[in-house]
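K.L.:
Predicted structure and sequence below. I'll ask about it afterward.
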Amino acid sequence: MASFASGKPHCAMTPDPHLDGLLAHAVRRPDVFIRVTAALARHQAAASAARAREGRSLGPVDGLRVSWKDLFDIEGTATTCGSRLTTRQPARADAAAVARLAAAGAVCIGKTNLSEFAFNGLGTNPNFGTPRNPVFPRSEDRLCGGSSSGAAAAVALGLCELAIGTDTSGSVRVPAALCGLLGFRASGHRYPQAGLWTLSPTLDTIGLISGQMAWIRAVDEALTDIADRDEPCRGPYEAPQFLLDVDPHLEPAVSAALVRFAEALRDAGYRVEHAPHAHLAAVQTLFDKHGTLVGYEALDSIGHQVARGQTALLDSRVGERLHEAQRRLTPTALETLHAERLSLMHRQEQLSENVVFLAATTPMPAPRMGELASARHFHAHNRRILSLTMPASFLDMPAISVPIGRDEEGAPIGAQMSVPQGRDRFLLHLAASLENDGLFTVSSSPDDHTASQTPSAQCFARL
C-alpha cells in the first residue's frame, strides 16, 4: 500500500462531509485514536465509492470503516504499542491483516489506543490517556476495559463500524462487554499475524469488535485464508447445546441478566443445561499454583524494557506485573503450563461439536477510574475482570461476547459463548442466528449499510 503518512491525498477526491466529520471527531479523541489516518481513509473511501457507482463492489467489506489497535503495522505510521518506549520509525509495510482488509475495500480510519503493551484488562494508559466508556457521561469516569480499550470506544462512538484488536486474556471480549458491543476472539492463527506485535506468542490472537454480526462475519471471511476456512453451511447445523455456568462471584445484576438470557434461549427452543465449566476451574487452579502463561511470556516480549533501566517511561502497573511474573517463575512452571494446556485442549476436542459454554463475560460491569487508585486495587480489579475470559484464551477457544442487558445504572452486561478450538464458524453462525431472533441486540450502532447481509437463523435446526 502506498504511504499516506504525509497527510497529502494522492488523487483528486470528491469531499465526503460525513467521513470528514467522523475524522474530525476522531482527531478530537486522542484518548481513543493514537493516530488518525485521514488521508488514507479519504483515498480508500473515494475508491470504494467509485467502485459502487460503477457496479464493481469488492463485496460486503468494501467501504466498511475500520480501525486497528496500535499493535498492527500500517505503512508510513509508527506502531507504538501504547508505549513511550517503542520506536517511532514508520512501518515499511502493512501488517498482513491490514493488507488483506485493504484489498477487500475496507476504509482505515486510524490506529486505536490500548493498555500499554496490551498488558492489562482495564484499558488504562498513562501515556496516551485512558479512554472513557462512551456509554456513560464523561463525568462518570467509567472505563472501557482492555486492553483493546480504544477499539471498543471507537465503535461505541460510531467512528467506525468495526474495530480490529487483539485478545490474549480477554482483551477484545472484555471491552466489548463493558461497552455493550459484540466482541469475537478467533482461534489462534485463524487470521494472518505477520506485522502484528505480540505480547504472548502462545495466546495472542486477533479479535473483532462491532455492533452487528454481519460486519464481524464479513471481516472474518475476508481475513481467513481460503485453505483454512471451515466448510460453508450446506444445511442446518446440529442444534447447539448450551452449558450454563453461573459463577457464584458474579455481581447480582450480572447474574440476573445471565439467567434471563438463558431463559430466553430456552423459550426460543434451545437446550440449556446448568453445568459447571470444569475447564474454568482447572485453568484457575493452574494459574494459582504456577502463575500465568501470559505473565511469563511478557517477560520475554517486554521484560527487556525493565532490564534496560527504562522503568521511568513504563506504566508502573506494567512494571509491577512483570516483577510479579519474575518472582513466581520457576524452572518447571512454563513446562507444566504448556503440558497441562495441551492436555486440557485435547479433552475439549472430545466434546460433541454442538456444545457451547455459556457464562458471563465479566463478573461486574465497567469499573470507575477512582476504584483503581492503589496498586492493590488495580491488580485485584484486573484479575477479576479477566477471570472469566482467561480460560478460553488459555485453551485457544473461539469465544464471543454479546450484550444481554444493563444494570440499574445503565452499565452494559455481556454474556460469553465459547466453543473448542477451531469451531469458529459454528460459533459465528450461532451468534448471527441469536441476533436474528432478537435474543440480543446492540442498543446503538453506526449506520446500517450491510443489514441485508445478516445471516438467516435457518442455519440452525431447533429441538
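P.N.:
Perfect, thanks for sending it.

K.L.:
CA atoms for contacts and neighbours, from now on please.
P.N.:
Fine.

K.L.:
Quickly note the distance from the spatially most central residue of the chain to I164.
P.N.:
The centre of the chain sits closest to V172, judged by C-alpha atoms, centre = their mean, with a distance of 2.0 Å. Distance, V172 to I164, by C-alpha to C-alpha, to the nearest Å: 9 Å.

K.L.:
Are there residues contacting both of those two? Which ones?
P.N.:
Taking C-alpha atoms under 8 Å, 6 or more residues apart in numbering as the contact criterion, the residues that touch both V172 and I164 are 207-209.

K.L.:
mind checking the SS state of R42?
P.N.:
Three-state assignment for R42 (DSSP: H, G, I helix; E, B strand; the rest coil): helix.

K.L.:
Below is an additional structure, to be compared with the one above:
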Amino acid sequence: MSLTDLTLAEARDKLAAKEIRSAELTEAYIGAIEATRSLNAYILPTPDKAREMAKASDAKLETGKGGPLEGVPLGIKDLFCTEGVRTTACSKILGEFIPPYESTVTRNLWDAGAVCLGKLNLDEFAMGSSNETSAFGPVMNPWGSDNQRLTPGGSSGGSSAAVAAHLCVAATGTDTGGSIRQPAALTGTVGLKPTYGRCSRWGIVAFASSLDQAGPITRTVRDAAIMLTHMASVDDKDSTSVDVPVEDYEAALERGVKGKKIGIPKEYSVDPMPEALAAFWKQGEEWLRDAGAEIVHVSLPHTKYALAAYYIVAPAEASSNLARYDGVRYGARVPGDDIIDMYEATRAAGFGDEVKRRIMIGTYVLSAGYYDAYYLRAQKVRTLIKRDFENVFAQGVDALLTPTTPGPAFELGGKQDPVEMYLNDIFTVPVNMAGLPGISVPAGLANGLPLGLQLIGKPFDEAGLMSIARTLEEAAGSFAPPAR
C-alpha cells in the first residue's frame, strides 16, 4: 500500500505511533500532486510550506506532544483565506490577493496539527455545479479519461477530485446549495455539509451568507467525523456560528441505526428518474432496514419550490456580497476615466459570465418594485420548506434518505444551458434552505461511474447522521477511480 492510500484515520494513527513520519507522508503527496497536474485540482500547491509544517509536526510527534491531526496533510479549497498564501476564490478580480489573516476553520485545523498541501480549484466564488467557471480552468474528474473528460462536480470540484485521486488525505469544502455533497457523489467520496452555524464562516469568501457552510470531503465517513470534530467551533468573529458543544463525532459512529426511523420523501422521486439511481435508492432503504432501521414514507410538500426559491435568495445575497469588489481596496484594478468608469471596467474584466449572471439576477430581485414579488416571496417559501422538515422530524423521523444527484458525472462542456446546470442541485438545495446537516455517501457504480446517496439529519445531529451514513458505507463498500 502506498502512503497516499492511507485514510485520515489510518494516517493519524500511524503518525501518532511513529510508524511513519509526516515528512515522508507529505513528500508522497507532493509527488502525487506533481504527477497529476493534468487534473488541475490544485491551483496553488505549497510544497515548501507543507515541508516546513511537516518538519514541525515530526518534532512534536517525537516528543509525544502532537495535536489530534498532527502531521496530516490536507488540501484547502481556495475560498478559505490562508494567512500569507494567495487566496483568489478562483476569480480574476481578486488577482494576487494574499490575506493577512487566517480563516477560523483552517486555523482550527492548523492548531490541531494538520499540514497544508496547497489551495484547491473551485467554481468562481463557489458559483457553479461543474467546476467550469473557475478562472484557472476546469478540474478533471479522476474517474474520467483523456477521451472522456468528466466534471468532478462543483463548486468544490478541486476538493472532491483531490480526495478521490489521493492528492491529499482530506480536503475542506463549502456548501451553499450542494457544493460539498454533489461533487462528493460524482467522485465516489464522502461529503458532509454540517448544520448552518456549526462551522464558523469567518475568513471564508462569501457567496450567500445565510446559506454558506464549511465542511469536509473525505474518503470515509470516519474521516469526515474526524475532520468535523476539528473544523467546528463557535466563533466570536461570526455572529451566525452557534454555541453548541462539539461532540466526539468519531466515537458516535458506533451508535449504528438499530431502532432509528428513516424517512423516504416522496417528492424526491423525480420523473424521469434514471433506472440506476432509483435502484440504488431502493437498495439504500434495504441496507438500512436490514441493519435494524424502520423505513417510513414521508412528504415534504414544498420541496418542489426549493430550487426556484434558492435561485432567488442566493443571487440576491451574492449581489450584495460581491459589491465590495470594486478595484479600490484590494484585488485587480482596471484603470478608467473616472472612478465610476474604473468600477465598471474592473468588474467587467474581473468577474466571469456565471458570476455576472447571478449578480444581475440578484440585483434585479432586490430592486424597487420587485423585492416583494420575488425576494420576499422566496423567503416565505424558504420558511415553508424549513417547516416541512420540522414536521417530519416531529413525527420521530431521525433522518431522511434521498439521492444526492440526478445522475453520474457528465462530460465537461456537456451542459451549456444554465437552467440545466442548476438542476444538478435539485436534491441538495432544500437542505441549505432549511439550514440542516446533510451527507453524501458512495452507493455504487452505474456504467463505471459513482453515484451517491444523501442522508439529511436534524439540526446539530451530525453525530446521529454520520452513524447512519457509516451503515450505508459498510453495506455499499468503497470505490476507487481507475489508475491514470
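P.N.:
Yes, it's here. Keep in mind the model is a prediction, meaning the values are calculated, not measured.

K.L.:
TM-score for these two?
P.N.:
Put the two chains on top of each other and the TM-score (TM-score structural alignment, normalised by the length of the first structure) is 0.83; 421 aligned residues with a C-alpha RMSD of 2.6 Å.

K.L.:
Roughly how far does the residue nearest to the centre of the first structure sit from K111 of the first structure?
P.N.:
Separation of V172 of the first structure from K111 of the first structure (C-alpha to C-alpha) stands at 15 Å.

K.L.:
repeat for Y237 of the first structure
P.N.:
Here Y237 of the first structure is placed at a distance of 37 Å from K111 of the first structure (C-alpha to C-alpha).

K.L.:
For the two, indicate the residue with more neighbours.
P.N.:
Summary of the neighbour comparison: Y237 of the first structure and K111, criterion other C-alpha atoms under 10 Å, with K111 having more neighbours (31 against 17).

K.L.:
in a helix, that's where that one is, yeah?
P.N.:
No: with the criterion set as three-state DSSP, the secondary structure at K111 of the first structure is strand rather than a helix.

K.L.:
quick one: what's aligned to it in the second structure?
P.N.:
Counting by TM-score structural alignment, K111 of the first structure corresponds to K119 in the second structure.

K.L.:
and that match, how far is that from N131 of the second structure?
P.N.:
Using C-alpha to C-alpha, one obtains 15 Å as the distance from K119 of the second structure to N131 of the second structure.

K.L.:
Over to A252 of the second structure?
P.N.:
Look at A252 of the second structure and N131 of the second structure: by C-alpha to C-alpha, they are 34 Å apart.

K.L.:
So for the counterpart of D146 of the second structure in the first structure, what's the nearest residue that isn't a sequence neighbour?
P.N.:
D146 of the second structure maps onto R138 of the first structure when the alignment is built from TM-score structural alignment. In space, and not counting its chain neighbours, R138 of the first structure is closest to R132: 6.6 Å by C-alpha to C-alpha, 6 or more residues apart in numbering.

K.L.:
just L434 of the first structure next, same as before
P.N.:
In space, L434 of the first structure comes closest to F440 once its chain neighbours are excluded; the distance is 6.8 Å by C-alpha to C-alpha, 6+ apart.

K.L.:
burial of the one you found, as a residue count?
P.N.:
Residues within reach of F440 of the first structure, counting by other C-alpha under 10 Å, total 20.

K.L.:
Let me see the contact set for it.
P.N.:
Contact criterion C-alpha under 8 Å, 6+ apart gives 402-404, 434 as the residues in contact with F440 of the first structure.

K.L.:
Compare those with the second structure and list the overlap.
P.N.:
Of the contacts of F440 of the first structure, the subset whose aligned partners also make contact in the second structure (criterion: both residues aligned by TM-score structural alignment, their matches' C-alpha atoms under 8 Å) comprises 403-404, 434.

K.L.:
Which stretch of the first structure lines up against the helix or strand hosting M227 of the second structure?
P.N.:
Here M227 of the second structure, judged by DSSP states H and E, is contained in helix 221-231. Aligned by TM-score structural alignment, helix 221-231 of the second structure corresponds to residues 213-223 of the first structure.

K.L.:
That stretch: average distance to aligned residues in the second structure?
P.N.:
Comparison of stretch 213-223 of the first structure with the second structure after fitting gives an average deviation of 1.5 Å (mean C-alpha distance after the TM-score superposition for the first structure).

K.L.:
Which secondary structure element is home to Y310 of the second structure?
P.N.:
Per DSSP H and E: Y310 of the second structure is located in helix 306-321.

K.L.:
From the contact counts, what lies against that helix?
P.N.:
If you count contacts as 3 or more C-alpha pairs under 8 Å, 6 or more residues apart in numbering; DSSP states H and E, helix 306-321 of the second structure packs onto helix 353-366, helix 377-394, helix 429-434.

K.L.:
Outside of it itself, list whatever touches it.
P.N.:
For helix 306-321 of the second structure, the surrounding residues in contact (C-alpha under 8 Å, 6+ apart) are 177, 206-209, 211, 358-363, 365-366, 374-375, 378-379, 381-382, 385, 423, 425-426, 429-430, 433.

K.L.:
which of the residues you listed are buried?
P.N.:
Neighbour-count burial within those applies to 177, 206-209, 211, 358-359, 361-363, 365-366, 374-375, 378-379, 381-382, 385, 423, 425-426, 429-430, 433; the criterion is 16 or more other C-alpha atoms under 10 Å.

K.L.:
show me where the stretch 151-300 of the second structure has strands.
P.N.:
If you assign secondary structure with DSSP state E, counting those that start in this stretch, the strands in the stretch 151-300 of the second structure sit at 170-175, 190-193, 213-218, 261-265, 294-298.

K.L.:
To D417 of the second structure, which of the ones you listed lies closest?
P.N.:
Distance to D417 of the second structure, taken as C-alpha to C-alpha, is lowest for strand 170-175 among the strands of the stretch 151-300 of the second structure, at 22.2 Å.

K.L.:
average offset between that closest one and the first structure?
P.N.:
Its matched residues in the first structure lie on average 0.6 Å from strand 170-175 of the second structure after superposition (mean C-alpha distance after the TM-score superposition for the first structure).

K.L.:
Taking the first structure as the reference, give the residue range that strand aligns to.
P.N.:
On the basis of TM-score structural alignment, strand 170-175 of the second structure is assigned to residues 162-167 in the first structure.

K.L.:
Need the contact partners of that stretch.
P.N.:
Stretch 162-167 of the first structure is contacted by residues 64-69, 147-148, 151-152, 154-155, 171-173, 185, 203-211, 215-216, 393 when judged by C-alpha under 8 Å, 6+ apart.

K.L.:
try stretch 194-204 of the second structure
P.N.:
79-81, 101-105, 211-215, 231-235, 237-238, 240-242, 244, 432, 435-438, 459-460, 462.

K.L.:
Can you spell out the matching residue range in the first structure for it?
P.N.:
Under the alignment (TM-score structural alignment), stretch 194-204 of the second structure falls on residues 186-196 in the first structure.
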